[in-house]
Structure formats: structure tokens, C-alpha cells
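Trainee: the following block contains a protein sequence and its predicted model.
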Amino acid sequence: MAPGRRVVLGIVGPPGVGKSTLAQALAREVGERAAYLPMDGFHLPQARLRALGTRDRMGAPETFDAAGYADLVDAVVASPGMPLTAPGFDRTVEEPVADGVRIDASARLVVTEGNYLLLPGGDWERARVRMAAVWQLRLADETRRERLLARHIAFGKSPAEALEWMTRVDEPNARLVQSYAARADLIIDVT
């Protein structure tokens, strides 16, 4: 990493593939010169989703503040040596949390992760071009779905609700994410 610069590494993949786990592990391994920036904090608040009629599709591209995410990625790259904050996300209530993520002034590598880092056009593309690289994670669908169901259940959905949500919302999003895998700088098979 060049002195006086911040580099953003993107990790992308469908829901349940392990993006957060890998991104957090990378940032931890690098230490104080790295930060973790999840895209989840840019979910639109529940009230806004209800007003837009998109609450039943939470997690789809249009249910995120893509402009806010792109603005923050711009700020991360443009402001090396400056501390920044970003919204976090509370899965127990499915709401963004203001200033839930801190990027310290010492961070030279910012590892960000999310489903839509490779979507072409608009604010997703604007964020992507500021990233040094984007790695796509790939995992057998059966394993990924098992992990995803377990996560939904752990955060309060019944098994039936978890399966319904995964089938109706997560799987179409997964297909969309996987359709842009060729745009990744590196594809990593995970187990």
C-alpha cells in the first residue's frame, strides 16, 4: 500500500456465501492499517422501504442507498489520513445504525463487502471504479442456502419464514449477483 493513499478492496457474492466473514478476517489480519466497511449499513430504513412499497424485497438492489454508499467509497479514497464513519446494520431489527462503522485515520486498506459491487451503471458502478479490485466469492448453492437459512433463523425468523424469504427474495438476488461474476478481478471458491 502506497504511503498517503487508501486502497479499497471489494468482496462480492450472493447472500450467504461468506462475504462478511472473509472481509472481517482480512481486516483483522492486516490490523490497525485496515478497516471493514459492510454495504449492509446502506439498507434503506424500514419506514422508507414501506413508503416505497419495497419492504417485501429488502436486500434487492433498489432497497439500498447506492448513492450514499458510492459517496462514502469516494470519501474513503479521497480522504486518506482522515477518520470517517459509516452506517452499520443491526440484523436483529433489520435497520441501519448511524455511525455504526468507524474507519480510523490510520487505515490504508478498507475492505468492503456487499452483494452488488459489480452491478454495471449508476451509483454501483461509481463505487466500483474507486475500488482497486473486487473479488467474487463462490460456494456450492446447497451449502450457501443452508448457511443463509441458519442465519435467518438465528435472527428470529421461523424455519418456514426463513425458507420463504430465501426463496422469494434471496435467491433472485443471488442469481443477479452471480450473473455479473465475470466482471470480478478474481473469483475465489470457498468451502
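Mentor: Ah, there it is. Since the structure is predicted, the reported quantities are computational estimates derived from the model, not experimental observations.
Trainee: every contact and neighbour count from this point should use C-alpha atoms.
Mentor: Noted.
Trainee: ranges for the strands of the protein?
Mentor: 7-12, 34-38, 84-90, 95-103, 109-114, 133-138, 186-189 (DSSP state E).
Trainee: return the set of buried residues in stretch 125-132.
Mentor: Neighbour counts over stretch 125-132 (16 or more other CA atoms under 10 Å) mark 125-128, 130-131 as buried.
Trainee: okay if I get those as TSV plus distance to Leu176?
Mentor: TSV is the format used below for those (distance: CA to CA, whole Å):
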residue	distance to Leu176
Glu125	15
Arg126	19
Ala127	18
Arg128	16
Arg130	22
Met131	20
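Trainee: so who does the residue nearest the centre of the chain touch?
Mentor: Central residue of the chain (CA atoms, centre = their mean): Gly114, 2.0 Å from the mean position. Shown in contact with Gly114 (CA atoms under 8 Å, 6 or more residues apart in numbering): 10-13, 19, 38-40.
Trainee: I'd say Asp144 and Leu137 touch.
Mentor: One thing to correct before we go on: residue 144 is Arg, not Asp. No - counting by CA atoms under 8 Å, Arg144 stays clear of Leu137, with 10.9 Å between them.
Trainee: quick one, helices of this protein?
Mentor: 19-30, 46-52, 66-78, 122-128, 141-154, 159-165, 171-179 (DSSP state H).
Trainee: picking that back up, what sits in contact with each of Arg144 and Leu137?
Mentor: Applying CA under 8 Å, 6+ apart, one finds that Arg144 and Leu137 are jointly contacted by Val17.
Trainee: and those two? Which one has more around it.
Mentor: More crowded of Arg144 and Leu137, by other CA atoms under 10 Å: Leu137, with 21 against 18.
Trainee: surely the more buried one and Lys19 touch.
Mentor: Yes - Leu137 is in contact with Lys19 according to CA under 8 Å; the separation is 7.2 Å.
Trainee: next, the one to line up against it:
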Amino acid sequence: MEAEVDRLARKTLDDLAAKGPGYRYLVGISGVPGSGKTTLGASVAARINEFESSQDVDSNVIAHAIPMDGFHHSRAHLAAMPNAQEAIHRRGAAFTFDAEGFVDLVKRLRGHPNETVFAPSFDHALKDPVADSIAIPPTARIVFIEGNYIALNRAPWTEAAAIMDRLWYVNTPADVAVARLAKRHLASGIVADEKEAWERASGTDGMNADDIRANLLPVDEKIEG
């Protein structure tokens, strides 16, 4: 994986250089829950910043990685939906996200490369998003945006995908992703025991994974997870 991170980092830097000064380069990283999207985005961003640091450039931190998690609808919003019971049970499915808000973020990142753009985060203790809590400064010339539905072939997600310079997909075997999720659910305390953790990872999360795999847009890179 180290070699793959190096390759992706160097390719992204080459692509940015070809765009010329003042350009903000956007990479969308998609994959099923538990695929390793967050790790990949953070790793490639860190490697790019290491490369830049070695060149003694004025601003070493040019690459940032941000999650799509902050666009979860709040619990209050889900409870007010016409299909509230289903929405609460299926939290994490595409329809339980603020897709329009996500499209707006990508448009702002593209349209305002010389301004600080703010994105929401997700507070796992509160189990709700926190508005404008992630700052993407003008020095962020490369932004990796990771999330389950970034390459989903369904409106309005496709509108955001069309703005990205590159789309990557982390191609992780289903059994590996489910095992990671079960471990994560148990560690976070959102389930009572290991049995419930596996049921959630293979149930609701599995339904979301099926949707992602069945409705994946063409991507520029498929990275083995």
C-alpha cells in the first residue's frame, strides 16, 4: 500500500501542476462502508505534504482530506421526515444525507479556490453533524473528499461527481469491510455486543454497500482496499 500511496500522491501533484497556478484540485474518494476511504485520503494527503515539505516550498500543507460525514441529516431532521421510522433505521443510506448541501460544498470549493471554505463535521458523541467546523483554507490546493456516495450514479450526487477532477473507488472485499465495521461499531459503543455489531454491519450497512456497488459511476482509479 505504501507504493500505491506514493503513486497516487505523485500523480495528483503532476495533475495539479498541469492545471497551472491558482487551481484547486478535487479528488472524490468513494467506497462501501468500512472500505478504507478515510485512511486512503489521509495517507495520500500526508504523503503529498511530505513531498512538498522536502521541496522547501512556502506552504507545505497543500493537501487536505475531509469527510462527507458532516452531511448526515440530524436526528431531528430524520424524525420529521414522512418516512421517519425508516429514515432513522436506515441512517447512513443515501437518502439520509443532505446531498444538496454536499453539492453546494463541492461547488464552493471549485468556485472559490482563493477563499476559506467551511464544511460540516460529524460529532460521534452527539451523533449529529456540526456546521462549519472544518476549514479548508486557500492554501489547500488539493482536497480529497471521501464518502460512501461520492461516485453514486444518482442525482444530485452526480452533479458533485461531475465537478471533481478525479474519482477514486476503494475496492474492498465485502467480508473485509463487514469485519472492519463490526469491530468499529463495537468499539464505538453504538451496539450492545458482538452479535449486534455483526448484524448491523451485514444488515443496514450491507444494504448501503449493495447500493454503492450496483450504482457506481465510472471512476479514474480503483484502489484495492
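Mentor: That came through, no problem. None of the values given here were measured: they were computed from a predicted structure.
Trainee: could you quantify their similarity as a TM-score?
Mentor: Aligned and superposed, the two chains score 0.94 in TM-score terms (TM-score structural alignment, normalised by the length of structure 1); 190 aligned residues with a CA RMSD of 1.4 Å.
Trainee: that older thread, now the contacts of Gly114 of structure 1 as CSV including neighbour count and distance to Asp170 of structure 1?
Mentor: Below are these laid out as CSV (neighbours: other CA atoms under 10 Å; distance: CA to CA, whole Å):
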residue, neighbour count, distance to Asp170 of structure 1
Gly10, 27, 20
Ile11, 28, 18
Val12, 28, 14
Gly13, 29, 12
Lys19, 24, 15
Pro38, 23, 18
Met39, 22, 16
Asp40, 24, 14
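Trainee: map Gly4 of structure 1 onto structure 2.
Mentor: Using TM-score structural alignment as the criterion, Gly4 of structure 1 maps onto Gly22 of structure 2.
Trainee: is it true that its match touches Pro113?
Mentor: Yes - between Gly22 of structure 2 and Pro113 there is a contact under CA under 8 Å: 7.1 Å.
Trainee: now do the shared contacts for those two.
Mentor: In terms of CA under 8 Å, 6+ apart, Gly22 of structure 2 and Pro113 are both contacted by the residues Arg141.
Trainee: those two: who's more crowded?
Mentor: Legend: neighbour count by other CA under 10 Å for Gly22 of structure 2 and Pro113, higher for Pro113 (19 against 12).
Trainee: contacts only, for that one.
Mentor: Going by CA under 8 Å, 6+ apart, Pro113 of structure 2 touches 22-24, 138, 141.
Trainee: give me the number of residues near Thr38 of structure 2?
Mentor: As a burial measure, Thr38 of structure 2 scores 20 neighbours (other CA under 10 Å).
Trainee: counterpart of it over in structure 1?
Mentor: If you follow Thr38 of structure 2 across to structure 1 using TM-score structural alignment, you land on Ser20.
Trainee: how near is that match to Glu29 of structure 1?
Mentor: Distance from Ser20 of structure 1 to Glu29 of structure 1, counting by CA to CA, to the nearest Å: 14 Å.
Trainee: next one: Thr143 of structure 1
Mentor: In this view, Thr143 of structure 1 and Glu29 of structure 1 are 26 Å apart by CA to CA.
Trainee: wait, Val61 of structure 2 touches Ala140, no?
Mentor: Yes - here Val61 of structure 2 lies in contact with Ala140, judged by CA under 8 Å, at a distance of 7.1 Å.
Trainee: have a look at these two and say which one is more surrounded.
Mentor: Ala140 (24 against 19).
Trainee: the more buried one contacts Tyr23, correct?
Mentor: No - counting by CA under 8 Å, Ala140 of structure 2 sits too far from Tyr23 to count as a contact (9.7 Å).
Trainee: quick one: stretch 73-92 of structure 1 aligns where in structure 2?
Mentor: Stretch 73-92 of structure 1 corresponds to residues 106-125 in structure 2, going by TM-score structural alignment.
Trainee: run the chain-centre distance for that stretch.
Mentor: Relative to its chain's centre, stretch 106-125 of structure 2 lies at 12 Å (CA atoms, centre = their mean, to the nearest Å).
Trainee: could you find the counterpart of Ala174 of structure 2 in structure 1?
Mentor: Under the alignment (TM-score structural alignment), Ala174 of structure 2 maps onto Asp141 of structure 1.
Trainee: what about its match, how many residues close to it?
Mentor: By other CA under 10 Å, the residues close to Asp141 of structure 1 number 14.
Trainee: residues contacting it?
Mentor: Residues near Asp141 of structure 1 by CA under 8 Å, 6+ apart: none.
Trainee: same thing but 10 Å
Mentor: By CA atoms under 10 Å, 6 or more residues apart in numbering, Asp141 of structure 1 lies in contact with 14, 16-17, 147, 171, 174.
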